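Student: the following block contains a protein sequence and its predicted model.
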Amino acid sequence: MAQFTVNGSRFDPYKNFKFRIKWDGRYVAGVSKVSALKRTTEVVKHREGGDPSTSRKSPGRTEYEAITLERGVTHDPEFEIWANKVWNYGSVGEEVSLADFRKPVILEVYNEAGQKAIAYKIFRCWVSEFQALPDLDANANAVAIQMLKLENEGWERDYDVTEPEEPSFVEPT
């Protein structure tokens, strides 16, 4: 596990607008929005027979919420290729690509200078929902957005990604 150091000059928290998604060893083009990484652990209530007035609580099962990725529609077919591994219309008898419909995903967060500051590994992801095109409207003025909903079996922070030494502009002499 990496040693944690605190950048003495960093005061502000990281912003939420600089990030990248990676799968199959490549960055995925154009991802503009990623939903929150969230897990919930059920609370199991129980009580001891000799203490009828109070109950105790302990952790139960942990669930990881699906992650939604959004990006503008482009010619890059990565979203659709992965979605087709779960269900490919017209492939009678071979609708699901069981060998490779799951894959790990990496979410990287960058500081304002573009340096990787935080990364999360998201495990055994698969596409449960795919939106190829949004509602189309001839009177609108907006970017067409694709959406991919990824079920997953957990995530963990990559502690090998350490806090970067932030750059400083040198004043001319």
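Tutor: Now that the structure is in, tell me what you want to look at.
Student: hey, let's count contacts and neighbours off CA atoms from now on
Tutor: OK.
Student: ignoring the adjacent residues along the chain, who's closest to residue 163?
Tutor: Nearest-residue entry for residue 163: residue 117, 5.4 Å, with adjacent residues in sequence omitted and distances by Cα to Cα, 6 or more residues apart in numbering.
Student: ok, second structure coming up, stack it against the first:
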Amino acid sequence: ITLERGVTHDPEFEDWANKIWNYGGGLGEEVSLKDFRKEMILEVYNEAGQLAIAYKIYRCWVSEFQALPDLDSNANAVAIEHIKLENEGWERDNEVAEPTEKKF
């Protein structure tokens, strides 16, 4: 699973990625084996802001993290950070019903 978002001051992606390998951490502090996996719910919303579909994702961990894109002074782009997650299983949340269309 690859998640992307615009670069922000929120360090949550980076903090999670650092649990896998904390470069420069002291001896025995390089990896946080205790809590680097997380349970997640991935929710997808339609253009009306209604929950359309959801997945439960089990025992996720970060396998790749890119804090900044290639910096190009000639490009006209938004800075995006990427996080790639591995997991040990997933299932669709069948309690999420198909949203009804609103009439205007």
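Tutor: All right, it came through fine. Bear in mind the structure is a predicted one, so any value in this text is a computation, not a measurement.
Student: thinking again about what came up before, tell me the counterpart of the residue nearest to residue 163 of the first structure in the second structure.
Tutor: Aligned by TM-score structural alignment, residue 117 of the first structure pairs with residue 52 of the second structure.
Student: what residues are up against its match?
Tutor: By Cα atoms under 8 Å, 6 or more residues apart in numbering, the residues touching residue 52 of the second structure are 43-46, 96-99.
Student: what's the answer for residue 23 of the first structure, then?
Tutor: Going by Cα under 8 Å, 6+ apart, residue 23 of the first structure touches 103-106.
Student: tally of neighbours for the closest residue in space to residue 51 of the second structure that isn't next to it in sequence?
Tutor: Leaving aside its chain neighbours, residue 51 of the second structure sits nearest to residue 45 (4.4 Å; criterion: Cα to Cα, 6+ apart). Using other Cα atoms under 10 Å, residue 45 of the second structure has 12 other residues around it.
Student: which residues touch residue 45 of the second structure?
Tutor: Listed by Cα under 8 Å, 6+ apart, the contact set of residue 45 of the second structure reads 51-53.
Student: now the helix or strand harbouring the residue nearest to residue 163 of the first structure on the second structure. Mean distance?
Tutor: In the assignment (DSSP states H and E), residue 117 of the first structure maps to strand 116-131. Taking mean Cα distance after the TM-score superposition for the first structure, the mean distance separating strand 116-131 of the first structure from the aligned residues in the second structure is 0.8 Å.
Student: what sits against the counterpart of residue 93 of the second structure in the first structure?
Tutor: Residue 93 of the second structure maps onto residue 158 in the first structure, with residues paired by TM-score structural alignment. Listed by Cα under 8 Å, 6+ apart, the contact set of residue 158 of the first structure reads 118-121.
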